[in-house]
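J.: Predicted model and sequence below, questions to follow.
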Amino acid sequence: MPKVKTHSRAKKTFKVTGSGNIKRPKAFKSHLLTKKATKRKRHLRGSSLVSDANLNMVKRLLRLR
């Protein structure tokens, strides 16, 4: 049976924390930034955790099971 490959974009996007949670970057920070407020762009800089609803899908992309 062939090896199961990790999703290439997922391994560049998501990081697993020490406690096993999965970090993700915030969305809406790539283009059309002139119309967005400075405060909004500043808050989009950080990262947050993947929600419980999407956790199984992200784990499957990263082959963590």
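T.: That came in fine, so what should we check first?
J.: Could you use CA atoms for every contact and neighbour count after this?
T.: Noted.
J.: And the contacts of the strand or helix carrying Lys12?
T.: Here Lys12 sits within helix 8-13, counting by DSSP states H and E. Applying Cα atoms under 8 Å, 6 or more residues apart in numbering, the external contacts of helix 8-13 come out as Arg24, Pro25, Val58, Leu61, Leu62.
J.: Look up how far Ala53 lies from the last one.
T.: Separation of Leu62 from Ala53 (Cα to Cα, to the nearest Å): 16 Å.
J.: more crowded one of those two?
T.: Leu62 (19 against 8; other Cα atoms under 10 Å).
J.: I'd like to know how far Ala37 sits from His43.
T.: Distance, Ala37 to His43, by Cα to Cα: 10 Å.
J.: what about versus this one:
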Amino acid sequence: MPKNKTHSGAKKRFRVTGSGKIMREQTGVRHLNEHKTSTRKRRLSSDVVVDAADVRKAKKLLGR
């Protein structure tokens, strides 16, 4: 049986923590930043846990 391939788009977007949670970056900090407050940009810069509804799909794409 052939090996499963990791989805290359998913490996760029998600990371798995040591405890097995899947993390993602937040949206809204890539461009049009000059009118956003520093507080908002700082809050958006941190990673968040992937929503429970999407965990199964993300794990499949990551080959886990």
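T.: Nice, thanks for sending it over. What you see is a predicted model, and the numbers here were worked out from it, not measured in a lab.
J.: And the TM-score between these chains?
T.: For these two chains in superposition, a TM-score of 0.86 is obtained (TM-score structural alignment, normalised by the length of the second structure); 64 aligned residues with a Cα RMSD of 1.3 Å.
J.: how close does the most centrally placed residue in the first structure sit to Met1 of the first structure?
T.: By Cα atoms, centre = their mean, the first structure has its centre lying nearest to Arg24, at 2.7 Å. Distance of Arg24 of the first structure to Met1 of the first structure, computed by Cα to Cα: 32 Å.
J.: Spell out the residue ranges of the helices in the second structure.
T.: Using DSSP state H, the helices of the second structure run over 8-13, 38-44, 52-61.
J.: Which stretch among the ones you listed approaches His31 of the second structure most closely?
T.: Within those, the stretch nearest His31 of the second structure is helix 38-44; the backing value is 10.7 Å (Cα to Cα).
J.: Need the contact partners of the closest one.
T.: The contact list for helix 38-44 of the second structure (Cα under 8 Å, 6+ apart) reads Gln26, Thr27, Gly28, Val29, Asn33.
J.: Can you give me the neighbour number for the residue lying closest to the second one once chain neighbours are set aside?
T.: Read that as Thr27 of the second structure. Once flanking residues are discounted, Thr27 of the second structure sits nearest to Leu44: 7.2 Å by Cα to Cα, 6 or more residues apart in numbering. Summarising burial for Leu44 of the second structure: neighbours were counted as other Cα under 10 Å, giving 15.
J.: likewise Gly28 of the second structure?
T.: For Gly28 of the second structure, using other Cα under 10 Å, the count is 13.
J.: Alright, calling it a day.
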